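**Q** Just a sequence and a predicted model for now, questions to come.
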Amino acid sequence: MGEEPLAIAVDSAPGASPRLIRCRLCGRPLTGAGSRRTGLGPTCDAKLHPPSPDIRTRRHEVDQDPLPGLDPSAG
């Protein structure tokens, strides 16, 4: 499997100041390690990868017939 290239150089000198890396979408400077690694700021990353909807929002109640023998009004 091919590996995706990182947005930062892994062989940079430890004493050197970090290279300025900009967001690939909006061009703002990236400061967080995760943002620098992906090349996207948190706002732009949220625009491209929105969170999946919560499963509770997709559920809905459905009227069902009672099971035979469990009808509470027959008692």
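**A** Thanks, I have the structure now.
**Q** okay, CA-based contacts and neighbour counts for the rest of this
**A** Will do.
**Q** how deep is the closest residue to L40 other than its chain neighbours tucked in, by neighbour count?
**A** Once flanking residues are discounted, L40 sits nearest to C23: 4.8 Å by Cα to Cα, 6 or more residues apart in numbering. Around C23 there are 20 other residues, counting by other Cα atoms under 10 Å.
**Q** What residues does C23 make contact with?
**A** 29-30, 39-41 (Cα atoms under 8 Å, 6 or more residues apart in numbering).
**Q** could the residues you listed go into a markdown table alongside secondary structure and neighbour count?
**A** Shown next, in a markdown table, are those (DSSP: H, G, I helix; E, B strand; the rest coil; neighbours: other Cα atoms under 10 Å):
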| residue | secondary structure | neighbour count |
| --- | --- | --- |
| P29 | strand | 16 |
| L30 | coil | 20 |
| G39 | coil | 22 |
| L40 | coil | 25 |
| G41 | coil | 24 |
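**Q** want to compare, so here's the second one:
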Amino acid sequence: MGDEPLAIAIDSTAEEGPRRVYCRLCGRPLTGAGSRRTGLGPTCDAKLHPPAPDIRTRRHEVAQDTLPGLDPPAG
């Protein structure tokens, strides 16, 4: 083991600091901690995981006839 060359030279000019992480979808460099953790930029994450629709926007009023027996008594 003493004669074997090292896989990475100790005096190599490697970049100091955090390694670059790129978006898995578009390939752009990621800068935010959350984006780096998920591997997706905010735009690409929004494309893959759109927000759920608000249930209040799906409700609407419907015109209905009064149910039999619920008419106010004539009197």
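**A** Cool, got the structure. Since the structure is predicted, the reported quantities are computational estimates derived from the model, not experimental observations.
**Q** Please work out the TM-score for the two chains.
**A** Scored against TM-score structural alignment, normalised by the length of the first structure, the superposed chains reach a TM-score of 0.65; 57 aligned residues with a Cα RMSD of 2.0 Å.
**Q** what helix or strand is the most centrally placed residue in the second structure on?
**A** Central residue of the second structure (Cα atoms, centre = their mean): D45, 3.6 Å from the mean position. Under the criterion of DSSP states H and E, D45 of the second structure resides in helix 42-48.
**Q** just how off-centre is that helix within its chain?
**A** 5 Å (Cα atoms, centre = their mean, to the nearest Å).
**Q** picking up where we left off before, once you map the contacts of C23 of the first structure onto the second structure, which are still in contact?
**A** By both residues aligned by TM-score structural alignment, their matches' Cα atoms under 8 Å, the contacts of C23 of the first structure still in contact after alignment to the second structure are 29-30, 39-41.
**Q** and those as JSON lines, adding distance to P66 of the first structure?
**A** As requested, those are exported to JSON lines (distance: Cα to Cα, whole Å):
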{"residue": "P29", "distance to P66 of the first structure": "61"}
{"residue": "L30", "distance to P66 of the first structure": "58"}
{"residue": "G39", "distance to P66 of the first structure": "55"}
{"residue": "L40", "distance to P66 of the first structure": "53"}
{"residue": "G41", "distance to P66 of the first structure": "53"}
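**Q** quick one, strands of the second structure?
**A** Counting by DSSP state E, the second structure has no strands at all.
**Q** Check the burial of P42 of the first structure by counting its neighbours.
**A** P42 of the first structure, neighbours per other Cα under 10 Å, totals 15.
**Q** Look up how far R19 of the first structure lies from the closest residue in space to it that isn't next to it in sequence.
**A** Counting by Cα to Cα, 6+ apart, P42 of the first structure lies nearest to S35, which is 6.8 Å off, once chain neighbours are set aside. Taking Cα to Cα, to the nearest Å as the measure, S35 of the first structure falls 13 Å from R19 of the first structure.
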